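Visitor: okay, here's the prediction I keep looking at, along with the sequence it came from:
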Amino acid sequence: MGRQLGRLVVVAVAFGVLDGLWLGVIGRPIYDEALGDLLATRPNALAAAAFYVIYVIGITYFVTTPALAEESGRRALVSGALMGFVAYATWDLTNLAVIEGFPASIVAVDLAWGTVATAVASGVTYAVCRRVPALR
């Protein structure tokens, strides 16, 4: 149990730092311009926290734990990329399907971001856990 909790923390920090930089600095102008009035003035903190908890559990369970069991950094990166693509496609394509005025231009950007961010967070987590015996 301690090992899994440690892995969850590593994933949370890695993904949190990446997504914080993206949403707070790099991607912010892109989303502001493309989504405009669709963006909430203040994000729903409870919904955001629920997403991050669920997503971190998913990355840990479906990506980093199997990659560590196989001792395969490649598996961490590829499975992380696939998970990010599927998760972000679910959000973006559902929004495109049901929200009037949801910009198609944001779909490609967001899919790319989710794919890269999840792959990188998974790879970083794999590398950290391989070097910390208690997390292997």
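Guide: Nice, I can see it.
Visitor: switch to C-alpha atoms for all contacts and neighbour counts from now on
Guide: Noted.
Visitor: how about the helices in this protein?
Guide: In the chain, the helices defined using DSSP state H lie at 2-21, 28-35, 45-59, 65-70, 73-98, 104-131.
Visitor: residue nearest the centroid of the chain?
Guide: Against the mean C-alpha coordinate of the chain, by C-alpha atoms, centre = their mean, the closest residue is T118 at 4.4 Å.
Visitor: quick one: contacts for the nearest residue to I106 once chain neighbours are set aside?
Guide: For I106, ignoring the flanking residues on the chain, the nearest one in space by C-alpha to C-alpha, 6 or more residues apart in numbering is A34 at 6.6 Å. Taking C-alpha atoms under 8 Å, 6 or more residues apart in numbering, we find A34 in contact with P103, S105, I106.
Visitor: here's the one I want to compare it with:
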Amino acid sequence: MTTKTALFAYAGTFLTLLICDGIWLGLIARNFYRDQQGALMLPSPYLASAHLFYLFFAAAVVVLAVLPALSAGSIATAFVHGAILGLAAYGAYDITNLATLRSWPLAMSLVDMAWGTALTALTAAGGYFAVRFFG
């Protein structure tokens, strides 16, 4: 893999992640999360923490989903590997919260895990397409 390929993979992955999650959190599910988390939710998120998550998670998606998909020459590999990674990452967060936090809503965990699975699959596909079309 060349540096150019890696950069296009990361850029496509990162931008897809930001756009999709921005639409989800900012428009589609904003009220859902607020209603589910209630007083646990901050009035506004700590953006530095959010930025760190997006930077690191995009790198993980590239390594664990986009690069295997490029090697296989298969968008299906990007979707499947991305979905598995998303379910594992979001599942670890949500299931741990169910196990350790008082009154953590089951509905919140189920919706968030489904979203994490779909988001990461789409994100991996975005990285794959960025390399195929621009790299």
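Guide: Received the coordinates, thanks. Predicted model only: the values in this text are computed from it and were never measured.
Visitor: quick one on the thing from earlier: aligned to the residue nearest to I106 of structure 1, what sits in structure 2?
Guide: The alignment partner of A34 of structure 1 in structure 2, by TM-score structural alignment, is Q36.
Visitor: its match and Y10 of structure 2, how far apart?
Guide: 32 Å (C-alpha to C-alpha, to the nearest Å).
Visitor: what does the residue nearest to the centre of structure 1 align to in structure 2?
Guide: The equivalent of T118 of structure 1 in structure 2 is T120 (alignment by TM-score structural alignment).
Visitor: which residues touch that match?
Guide: L17, V61, F79, G82, A83, L85, G86.
Visitor: excluding its backbone neighbours, what's nearest the second one?
Guide: This points to V61 of structure 2. A124 (6.1 Å).
Visitor: the counterpart of T90 of structure 1 in structure 2 - how many residues pack around it?
Guide: Using TM-score structural alignment as the criterion, T90 of structure 1 maps onto A92 of structure 2. Counted with other C-alpha atoms under 10 Å, the neighbours of A92 of structure 2 add up to 13.
Visitor: OK, contacts around C20 of structure 2?
Guide: Going by C-alpha under 8 Å, 6+ apart, C20 of structure 2 touches L119.
Visitor: circling back to that earlier point, could you dump the contacts of T120 of structure 2 to a markdown table with neighbour count and distance to L40 of structure 2?
Guide: As requested, the contacts of T120 of structure 2 are exported to a markdown table (neighbours: other C-alpha atoms under 10 Å; distance: C-alpha to C-alpha, whole Å):
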| residue | neighbour count | distance to L40 of structure 2 |
| --- | --- | --- |
| L17 | 24 | 24 |
| V61 | 28 | 29 |
| F79 | 25 | 33 |
| G82 | 29 | 29 |
| A83 | 25 | 28 |
| L85 | 22 | 26 |
| G86 | 25 | 23 |
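Visitor: tally of neighbours for whatever residue of structure 2 lines up with G101 of structure 1?
Guide: Taking TM-score structural alignment, G101 of structure 1 has S103 as its aligned residue in structure 2. By the measure other C-alpha under 10 Å, the count of residues near S103 of structure 2 is 11.
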